[in-house]
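Undergrad: I'll drop the sequence and a predicted model, then ask my questions.
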Amino acid sequence: MRPSEHLETAATPFASSVLDGPFDGVARVEGTFPDWLRGRLVRTAPAIFEQDGWRANHWFDALGMLYSFEIETSNRVSWMQRLLDSEVSRAAQRGRAPYAMFGTPIRRSMLRQLVEPIPVSTDNANVNIVSMGSDWVAMTETNRQLSIDPETLATRGHVVYEDGLPGGMWMTAHPHFDVDRNVAVNVGTIVGARSELVVYEHTPGVRRRTVVGRVPMRRLPYVHSFGLTRSSAVLIAHPFDVSPLSLLWSNRFVEHYRWRPEQGTRLHVVDRATGASRTVEAEPMFVFHTVNTFEQGDDLIVDVLAYRDPEVVRRHMRIEGLRQGVPGLLPQLTRLRIRPGRQRADVEQLVDGGFEFPSIHYRRQSGRPHRFVWGAAIAPARGDAGGMGIVRVDVERGERQSFAGGSFTLGEPIFVPRPGGTAEDDGVLLSVGADNAAKSAKLIALDARSIEPIAEATIPVPLPLGFHGSFQRSAR
């Protein structure tokens, strides 16, 4: 497998140096990782943009790879990278792509289209990887997920659910975890004569899902994430949506969708106890990521990162946009307030300056009021320290701090709390960055309070900029 030559001319963190098989080694450590920080960070990322005549046309479609950093001691970190073994990857090695992908043309014969009107969805799980009990699951935004061995990064096979939900139901790559009840909660999209969004839950590691609630839909929104409290799930139906019938055609997935701002945004609030739902309207916006959702008195608060429109996914993340460098991921931290008895949500921007890939003290604050949010400032707003780095936002004070990545493009920060800590920001942030010019990458640990570096582990491989991952503490 060769690198992404058609992107290497641009100084972007997208071209991978992966050639074949797993690579591993010991990183060069500077500084000292905290004594209490032991464990493995596993991430998935779009990595290979072309292979044997096949080319990805969109960031979301590049063939996935997995990589991990294991913090073994305060000054020893091992690393590993391995290509995701998917059906899409194997087809690409033959120069074929007969799968429904996000922004890359489907190569299907007319006969195949007649026999199979709805194309098989991609299993290129390059969006997120989460720990589900003893299982690790690599996810994309289709009905197909992959089970992963976190120690070797080997692909074990497809995740098969044993319940009555349709096998073709798309699932988001951002499940929530209700720690108090020990259940994973997610949203599925069912396309058919009765299209609907489905909220479901299951015990982590158990592949039998229970339906919590259903919301019938005439047009289906692009659902990337959702909000969750102890009592409600909040589905964000922004006006970037699709007629289910159009999905019968073999277009690129994103080309089915239309931006209809005159329709506004609809927030579907699903009661987790009864399954009943109510709908509240809001101004038009495009949302990839929710930050947190919680009750404040009688009000329901949904904090999101909101774009004005979906151009970031329709245009900036296409190959033509990536050649210009890292796309400007600058949505605004926005609060949606749903008041009892009102049909329209209040909208408030919480802080100046955009960022993406939000992180909170999830185990403690998810579904509860939070004060701090961390994220990656991809192409930071004027006034930041410069570079592509990490931000910390104090929601209560409306203040923002920044750490510049310098020549490194730093991705999603993951908050790891200090054992025994009582403060919301008592812990470290783990982020992975790449410097393509220097052909290197690093894992950096930042103090979550000051966002100053504590330690970093550098490897001689320019890992591609990815989306999401998970950290699991070591058992020993």
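TA: Everything's here; your move. Numbering: from 1, shown residues only.
Undergrad: could you use CA atoms for every contact and neighbour count after this?
TA: OK.
Undergrad: quick one: the helices in the protein?
TA: Applying DSSP state H to the chain gives helices spanning 5-8, 87-92, 110-115, 311, 319-322, 362-365.
Undergrad: for residue 254, which of those is the nearest?
TA: helix 311 (11.1 Å; CA to CA).
Undergrad: need the helices of the chain in TSV with distance to residue 297, can you?
TA: Listed next are the helices of the chain as TSV, based on distance: least, CA to CA, whole Å:
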stretch	distance to residue 297
helix 5-8	51
helix 87-92	48
helix 110-115	53
helix 311	36
helix 319-322	44
helix 362-365	16
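Undergrad: this is the other structure I want to compare:
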Amino acid sequence: MAAPTALPSLSSSGTFHRLASDEEQDAKATKENFHAESWKDWPNEAGFERLEEHRGPIDLKIIGQIPSWAAGSLYRTGPGQNAVDTDNGSTHRVSHWFDGFAHMHKFDIIPSSAPGDGNASIVRYSSRLQAETFVDDIKRRGWRSGISFGQRADPCVGIFSKFMSLFHPIQANNAVVIERNLPGPWSETSRAAQAGHRTGTGDLFVLTDNSLLHKVDPDTLEPLEFIATSKLHPSLRGPLACAHPQRDPESGDMFNYNLEFGSRPTYRIYRTNASTGNVDILATFTVADLSPAYIHSMFLTKNYVVLCVPSSHFSLAGMKIPFVRNLVDGMAPFDKSKPTQWVVVDRRYGDGVVARFTTPAGFFFHSVNAFEEAVVEDRGSQAEWVDLTFDYVGYDSTAIIQGFYLDVILDREEAARKYWIDGPEGSDLVPHLRRQRFRIPASPSSSGSSAQGLSPLPSAEEVFAIPAPHVGELPTINPLYATKPYQFVYSVSSRGLSTMMDCLVKTDVGSRAATIWAPPQSHTPGEAIFVPRPNATDEDDGVLLSVVLDGTAQVSYLVCLNAKTMEEVGRAELEFPIGLGFHGIHAPVSV
């Protein structure tokens, strides 16, 4: 990483480098920016209001250069509409960012055909609404059916309707994570039908924290169908799952969990075989001290799949959810006395749960990476122990969830001040890149698939905790380093200038140095997706693709950054705004 340069102000725009020794100073400057209400000069309304579908395709103006080896399709998902005029004359307004109506986007990056030109010559954009049936149902009813993340329930809706809409929803509103070529019983038919697609994307699915998979046409973005995980395996009948399943980078097998509520809430960890589409239940556990919780992502190493159960527990074993009809109000108040629990499941030999451990009470949305390292105590001997390392972006409490209500993001009636300044303890709102390490025997014995009868739980070792703005949310890495030791994390962070994100940051997990790309005032970046250079030897040899909203001009652009230097090399400009979304995926051109 380049040598550090002087930083006149954390509020500067440009690319600058920071060291571990700057962490405390920069965290303090970020807090000061919040207390100065700097967000009032950083508008984000264009990312949430009056957003439109553009089925296109639309050719975009390219400024600078986008390398030809980044050719492929960049898919993005997130909320679009946030208000619906109903048939009874009222307006249904979305209250939480996570509950906006699904809108999917595609950027086709097409390389130049000119001899010797190593850059893309065309970037084509298209988008499509994904929740039209869901929205039509709201228009007819006048209220939202099913479980939402944080939408406030209509008190006029009767309890019978609440229960029926919860367990028999008309259609879901998946808008968080995109996965391509998911293994399952649909794989062979779908891929045969899509054999000519230039990126080799036969199946495209949009996921959220429920147990429904939303299938989308990868070419037209037409919404196709919803598939319940119970169709994969009859025991996967619970309503909740990870929005972020884990994929084995070698076999392509997919791993997820399913949470079933009841008098004895049950967790099931399962694998979908990439070759056959069959599902194996790797572990089933119901433990008195393991409460049902909101879990957004999980971890995978070479030999284990690991479920981290944060302190985001549901009240009444999850049975409060049908009454409040959203996950946020269904959660119990955060309790520092209830630690985060980790469950380690063998994924190679059918040994079920092989270890459990704890870390201090806290919360997280996103895992970053996980890997194993053999521990050899005597030279020349075989390893008797294995260190499991887990990296994630964590918080000291669940208070951050409240910060994503649209009233706060858009600072309606001073809501931003009430939250960021007068609200929760400031440290609870600061994301940290945390590394936890836990040692297990190289050949652990099974604790049984039920995870019952385990001795008092040991604690993991926290190796480091790097605070914002040297790290942020929506973390990504070079995908070739998944389940392996790695060096760099890319994320969207905040210097306290916006109620959303205001910069992209590259974090070196070895030196704790950070390189920050700070766009101009009111330019809000989205998740940075890493595209590796073919045949590269350096981990950071590639580009980052991020959709940026210019909140002042009310337009968006796709920016391309050099992942080594964090400097802009090119962009593709739109003439309208794209909603501030969540996650995406780059599907490279098939060779």
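TA: Nice, I can see it. Predicted, not measured: the structure shown is a model, and the values here were computed from it.
Undergrad: give me the TM-score for this pair.
TA: In this superposition the chains share a TM-score of 0.90, using TM-score structural alignment, normalised by the length of structure 1; 462 aligned residues with a CA RMSD of 2.6 Å.
Undergrad: could I get the helices of structure 1 as JSON lines with distance to residue 42 of structure 1 and mean neighbour count?
TA: Below are those laid out as JSON lines (distance: least, CA to CA, whole Å; neighbours: other CA atoms under 10 Å):
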{"stretch": "helix 5-8", "distance to residue 42 of structure 1": "25", "mean neighbour count": "16"}
{"stretch": "helix 87-92", "distance to residue 42 of structure 1": "20", "mean neighbour count": "18"}
{"stretch": "helix 110-115", "distance to residue 42 of structure 1": "37", "mean neighbour count": "11"}
{"stretch": "helix 311", "distance to residue 42 of structure 1": "29", "mean neighbour count": "12"}
{"stretch": "helix 319-322", "distance to residue 42 of structure 1": "25", "mean neighbour count": "18"}
{"stretch": "helix 362-365", "distance to residue 42 of structure 1": "17", "mean neighbour count": "16"}
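Undergrad: quick one: which of the ones you listed is nearest residue 427 of structure 1?
TA: Of all the helices of structure 1, helix 362-365 sits nearest to residue 427 of structure 1, with 12.1 Å by CA to CA.
Undergrad: what's the neighbour count on the spatially closest residue to residue 386 of structure 1 that is not a sequence neighbour?
TA: Nearest non-adjacent residue to residue 386 of structure 1, counting by CA to CA, 6 or more residues apart in numbering: residue 404, 5.5 Å away. When neighbours are defined as other CA atoms under 10 Å, residue 404 of structure 1 has 20 of them.
Undergrad: thinking residue 404 of structure 1 is in contact with residue 388, fair?
TA: Yes - the criterion here is CA atoms under 8 Å, and residue 404 of structure 1 meets it with residue 388 at 6.0 Å.
Undergrad: what about the strands in the stretch 351-500 of structure 2?
TA: 353-359, 363-375, 385-395, 432-441, 461-467, 473-476, 488-493 (DSSP state E, counting those that start in this stretch).
Undergrad: gap between the corresponding residue of structure 2 for residue 54 of structure 1 and residue 154 of structure 2?
TA: Counting by TM-score structural alignment, residue 54 of structure 1 lines up with residue 92 in structure 2. Going from residue 92 of structure 2 to residue 154 of structure 2 by CA to CA, to the nearest Å gives 10 Å.
Undergrad: now residue 341 of structure 2
TA: In terms of CA to CA, residue 341 of structure 2 sits 34 Å off from residue 154 of structure 2.
Undergrad: more crowded one of these two?
TA: Counted by other CA under 10 Å, residue 341 of structure 2 and residue 154 do not tie: residue 341 has more neighbours, with 21 against 13.
Undergrad: residues touching the more buried one, list them.
TA: Residue 341 of structure 2 sits next to 290, 308, 309, 310, 356, 357, 358, 359 when contact means CA atoms under 8 Å, 6 or more residues apart in numbering.
Undergrad: ok, back up a step: tell me which of the strands of the stretch 351-500 of structure 2 is the most buried.
TA: Most buried of these, by mean neighbour count (mean count of other CA atoms under 10 Å): strand 488-493, with a mean of 26.
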